[in-house]
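Undergrad: Let me see the structure of the following:
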Amino acid sequence: MAGHKIYAMSFGSVYPHYVAKAERKGRTQAEVDEIIRWLTGHDQAGLEAVIADGTDFETFFAEAPALNPARGAIKGVICGVRVEEIEEPTMREIRYLDKLIDELAKGKAMEKILRRA
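TA: I've put the predicted structure just below:
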């Protein structure tokens, strides 16, 4: 199966858009980073390296240190599609991240975004 166009996009080229979306709603880059670290298992240095080195989305998720097992609790609609119904694994991971950033921008508490409460 041919990959989606986003798979080849560098994570670092999209990351500033995640931050900008959060900051427009009064949230912080630190919160965006916390979400990404929670989802992927990256530490801050690893995350910064991936942002800087041009790693594409497919590799970013394929080589994530430890995808959070609680990510399966992420439910809802993103881009008109229920994330829990996306069958293609890489696209589902990308949409999980999109959903978490949306929740942040909508003012949801970090405890709930990170599925702790």
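
Undergrad: use CA for all of it now, contacts and neighbours both
TA: OK.

Undergrad: hey, where'd the helices end up in the chain?
TA: Here the chain has its helices, by DSSP state H, at 5-8, 11-24, 29-40, 44-53, 57-62, 89-105, 110-113.

Undergrad: which residues sit in contact with the most centrally placed residue in the chain?
TA: Centroid-nearest residue in the chain, with CA atoms, centre = their mean: residue 97, separated by 2.4 Å. Contacts for residue 97 (CA atoms under 8 Å, 6 or more residues apart in numbering) come out as 36, 39.

Undergrad: how far out from the middle of the chain is stretch 28-37?
TA: Here stretch 28-37 is found 9 Å from its chain centre; the criterion is CA atoms, centre = their mean, to the nearest Å.

Undergrad: Number of residues surrounding residue 96?
TA: Using other CA atoms under 10 Å, residue 96 has 24 other residues around it.

Undergrad: need the helices of the chain in JSON lines with distance to residue 80, can you?
TA: Compiled in JSON lines, those are given as follows (distance: least, CA to CA, whole Å):
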{"stretch": "helix 5-8", "distance to residue 80": "17"}
{"stretch": "helix 11-24", "distance to residue 80": "19"}
{"stretch": "helix 29-40", "distance to residue 80": "22"}
{"stretch": "helix 44-53", "distance to residue 80": "27"}
{"stretch": "helix 57-62", "distance to residue 80": "21"}
{"stretch": "helix 89-105", "distance to residue 80": "11"}
{"stretch": "helix 110-113", "distance to residue 80": "20"}
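
Undergrad: One more sequence to fold, the one below, so I can look at both together:
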Amino acid sequence: MKLEKVFAIQWPKLYPMYLKKVEAKGRTQAELDQVIRWLTGYTPAGLRKRNEADADLETFFAKAPKFNPNAVLVTGVVCGVRVEEVEHPLMRKIRQLDKLVDELAKGRAMEKILRG
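TA: Purely as a prediction, here's the structure:
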């Protein structure tokens, strides 16, 4: 898939997919929101606003208040791609979020997911 197509994915359509994935594994929306907020710096109200807005992934990450500096600790493979080796900055952020959601769905402890 071309980067432009990935960046154009609508956040309000992706979020329910993330939610379905984690809930199917016994995790909660609150936990998913906590992971997203940790990475992006959104407040609970800010994240709700983004979930209701018509925004693509590029806009979602561009409007993020403060990308967590500990995001560099998010490493490993997601979708066959090593997260820390992704060169494009926006694509790396997307892969970091994918990795965190995967870890949540796999039952990893929240303190480890949040690199605490």
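
Undergrad: Please identify which of the helices of structure 1 is closest to residue 77 of structure 1.
TA: helix 89-105 (7.7 Å; CA to CA).

Undergrad: aligned partner of residue 103 of structure 2 in structure 1?
TA: Here residue 103 of structure 2 is matched to residue 103 in structure 1, going by TM-score structural alignment.

Undergrad: Kindly report the same for residue 35 of structure 2.
TA: Aligned by TM-score structural alignment, residue 35 of structure 2 pairs with residue 35 of structure 1.

Undergrad: So that match is in contact with residue 112, correct?
TA: No. Residue 35 of structure 1 is beyond contact range of residue 112, at 11.2 Å (criterion: CA atoms under 8 Å).

Undergrad: Which of these two has more residues huddled nearby?
TA: Between residue 35 of structure 1 and residue 112, counting by other CA under 10 Å, residue 35 is the more crowded of the two (19 against 12).

Undergrad: quick one: contacts for the more buried one?
TA: Residues near residue 35 of structure 1 by CA under 8 Å, 6+ apart: 100, 101, 113, 114.

Undergrad: what do you get if the cut-off is 10 Å, keeping everything else the same?
TA: The contact partners of residue 35 of structure 1, taken as CA atoms under 10 Å, 6 or more residues apart in numbering, are 29, 41, 97, 100, 101, 104, 110, 113, 114.

Undergrad: Go ahead and confirm the fifth one touches residue 31.
TA: Yes. Proximity of residue 101 of structure 1 to residue 31 meets the contact threshold set by CA atoms under 10 Å, at 9.3 Å.

Undergrad: Alignment lookup: residue 23 of structure 1 to structure 2.
TA: Using TM-score structural alignment, the partner of residue 23 of structure 1 in structure 2 is residue 23.

Undergrad: Distance of the closest residue to that match other than its chain neighbours relative to residue 58 of structure 2?
TA: Distance criterion CA to CA, 6 or more residues apart in numbering; nearest residue to residue 23 of structure 2, sequence neighbours excluded, is residue 29 at 7.3 Å. Residue 29 of structure 2 sits 23 Å away from residue 58 of structure 2, going by CA to CA, to the nearest Å.

Undergrad: between those two, which one's more packed in?
TA: For residue 29 of structure 2 versus residue 58, neighbours defined as other CA under 10 Å are more numerous around residue 58 (19 against 14).

Undergrad: Find the residue closest to that one in space, skipping its chain neighbours.
TA: Going by CA to CA, 6+ apart, residue 58 of structure 2 has residue 7 as its nearest residue, at 5.2 Å.
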